[in-house]
Structures are given as structure tokens and as C-alpha cells.
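**Q** sharing a sequence plus its predicted fold:
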Amino acid sequence: MARVLIADDDADIRELVGFKLTQGGHEVTAVEDGLQALQAVQDHKVDLALLDIRMPGMSGLDVCRTLRADPETAALPILLITARSQEGDVEAGFAAGADDYITKPFSPRELARRVEAVLARASR
């Protein structure tokens, strides 16, 4: 199916999301910070990026902005996953260029459905 990048500094979240998406037939690359996320996008030619907002080195918002600024990755679907759920946080995520935003804690089933929805929109 799709090649999905998971960037989250929490190993448990990376494992849970990776397991659920692998079950759904996706190929998963998991990294723990924003700089690794940018490198993984280049190395693995991913179809979708799941980015935690709060990561060491470079935040998910900064990764999102960087990807949107590069013509080669500007159209890459991006889903932000974060514990930050205030209206201003959500607005900042969309302003950075995210295609969707899901707050922790989340249902793995809901996350998988949102991944499928974002991928479906991107393939149109």
C-alpha cells in the first residue's frame, strides 16, 4: 500500500502506530526526531508523514513547514499527532501545512482511518 513515516520521540507511540499501520498493509519507517524525519523523507520516498509536534531537535511543525517549502515534498500528505489540543494549537498545525491533526490519546483504529482518508484525498 503506502510508505508511511512515523516521527515521534515516544517509542511506545511509534511502536503502536507502526504496528497498526503495518497490519493495514503499509510499509512503515519510524524515527524519533524532526531531523531524522526530514532525512527519512528523502531516503525512503514516503507517501505520508505522521509527525508529532513536540520532538527534540526540530518540532513537527518545523518539519511540516520545511516539507511544504520544498517543491519535491510540497504535496506530501502530512498528519500531525500531538497531545496539544487547544484551538490555537490546531490552527497552528493547519497553518504549517498539515492535512490533518489528531490529538493524543487517540484510538489506533481512528488513526488508521484518518491515514486512509488523507491518502485517498492525496491520490485524487
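**A** Okay, I see it.
**Q** C-alpha from now on. contacts and neighbour counts both.
**A** Will do.
**Q** could you identify the helix or strand that succeeds the strand or helix carrying residue 41?
**A** Here residue 41 sits within helix 34-44, counting by DSSP states H and E. Sequence-wise, the next helix or strand downstream of helix 34-44 (DSSP H and E) is strand 48-52.
**Q** now that following strand against helix 34-44, angle please.
**A** 170 degrees (axes from the mean of the first three to the mean of the last three Cα atoms, to 10 degrees).
**Q** after strand 48-52, next one along is what?
**A** That would be, after strand 48-52 and using DSSP H and E, helix 60-69.
**Q** same for the host helix or strand of residue 94, what does it pack against?
**A** Residue 94 belongs to helix 87-95 when elements are defined using DSSP H and E. Contacts defined by 3 or more Cα pairs under 8 Å, 6 or more residues apart in numbering; DSSP states H and E place helix 87-95 against strand 100-103.
**Q** got another one to weigh against that:
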Amino acid sequence: MHGLNKVYINQHNMSTLVIGKGDKQREVYFSIRDMYHLYKYLKQREDDCTALMITERKPYRMLSRRGIQREIGIIAKKAGLKTKLALMFLTHVCNLTLNNGAELVAIQELLGHSSPDDHT
């Protein structure tokens, strides 16, 4: 969620708008658990930076795309993950979304695929 500011989080419908593959705008929904942890994270922050994900040290600023990748890599290593975290995450999200009644076409759009054959 690189480039996301705190004000873009819609707490009422538990979602945010993101720009995905092909500069397509998509609405991404959070679970109740996600919103709980997001609220907890934002409450403990003592900065005035508008970005959702920020650097650890002052001066606080938006975490770069590479910084996010690095943090995910650290978490994956600590968790002992040997497979690609992104693939595991996407598989998990897709399964949860399908299990909660989403249409396959909606999941394709979330992933940036315009048709069932578009896997790039």
C-alpha cells in the first residue's frame, strides 16, 4: 500500500481506494481484524505525517516501495517462510474472499486481471 495516506482509509465502510496494475483504481476492503490493528497502529503513532506507512526514525516520512518490501522480507524471514510471501498472501486473500461469497471476476479485478486468461 505504497503511497497511501491515512485520510484515504474509509473507516465507515472499512475500505480504501488503491491504484493497481494498469493504473486501475480499485476499492480494497478490510476485515474487522484488519481495522482493529490499523486503528491500534494509528493510535500509537505520535507523528503528524499523513502517510499510512512511515519510516521508523525521524524525520518521519512515507515508507518507500523498497522499504515496504524490505520490511515484509524481514517479517517473512523471522516467520521462517521459505516460499514467496506475496504468492502466499495472494492465495490467502483469494481464498478468504471466495469463501466470503465474492465473485471470481471481482477477485480477478482486485489482482489487476481484465479477463480469466490475463495472468500477467
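**A** Ah, there it is. Because the structure is a prediction, the values reported are computed rather than measured.
**Q** superposing both, give me the TM-score.
**A** The pair, once superposed, lands on a TM-score of 0.29 when counted by TM-score structural alignment, normalised by the length of the second structure; 60 aligned residues with a Cα RMSD of 4.5 Å.
**Q** re the thing from before, buried stuff in the helix holding residue 41 of the first structure?
**A** Neighbour-count burial for helix 34-44 of the first structure flags 34, 35, 36, 37, 38, 40, 41 (criterion: 16 or more other Cα atoms under 10 Å).
**Q** list the residues that contact the third one.
**A** Spelled out, that is residue 36 of the first structure. Contacts for residue 36 of the first structure (Cα atoms under 8 Å, 6 or more residues apart in numbering) come out as residue 7.
**Q** where's it relative to residue 42 of the first structure, distance?
**A** 10 Å (Cα to Cα, to the nearest Å).
**Q** circling back to that earlier point, quick one: the buried residues of helix 34-44 of the first structure as TSV, columns for distance to residue 12 of the first structure too.
**A** Shown next, in TSV, are the buried residues of helix 34-44 of the first structure (distance: Cα to Cα, whole Å):
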residue	distance to residue 12 of the first structure
34	17
35	20
36	18
37	17
38	21
40	19
41	21
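**Q** residue 109 of the first structure: which of the residues you listed is nearest?
**A** For those, the residue nearest residue 109 of the first structure by Cα to Cα is residue 37; the value is 23.5 Å.
**Q** contacting residues around the closest one?
**A** Residues near residue 37 of the first structure by Cα under 8 Å, 6+ apart: 5, 6, 7, 31, 63.
**Q** filter these down to the ones in helices?
**A** residue 63 (DSSP state H).
**Q** and which of the contacts of residue 37 of the first structure is nearest to residue 112 of the first structure?
**A** Proximity of the contacts of residue 37 of the first structure to residue 112 of the first structure was ranked by Cα to Cα; the top entry is residue 6 with 12.5 Å.
**Q** surely the closest one meets residue 28?
**A** Yes: using Cα atoms under 8 Å, residue 6 of the first structure is in contact with residue 28, at 7.1 Å.
**Q** okay, and the common contacts of these two?
**A** Contacts common to residue 6 of the first structure and residue 28, judged by Cα under 8 Å, 6+ apart, are residue 18.
**Q** tell me which of the two has more neighbours.
**A** Between residue 6 of the first structure and residue 28, counted using other Cα atoms under 10 Å, the more crowded position is residue 6 (27 against 22).
**Q** which element is the closest residue in space to residue 107 of the second structure that isn't next to it in sequence on?
**A** The shortest distance from residue 107 of the second structure to any non-neighbouring residue, by Cα to Cα, 6 or more residues apart in numbering, is to residue 94 (6.7 Å). Element membership for residue 94 of the second structure (DSSP H and E) is helix 85-99.
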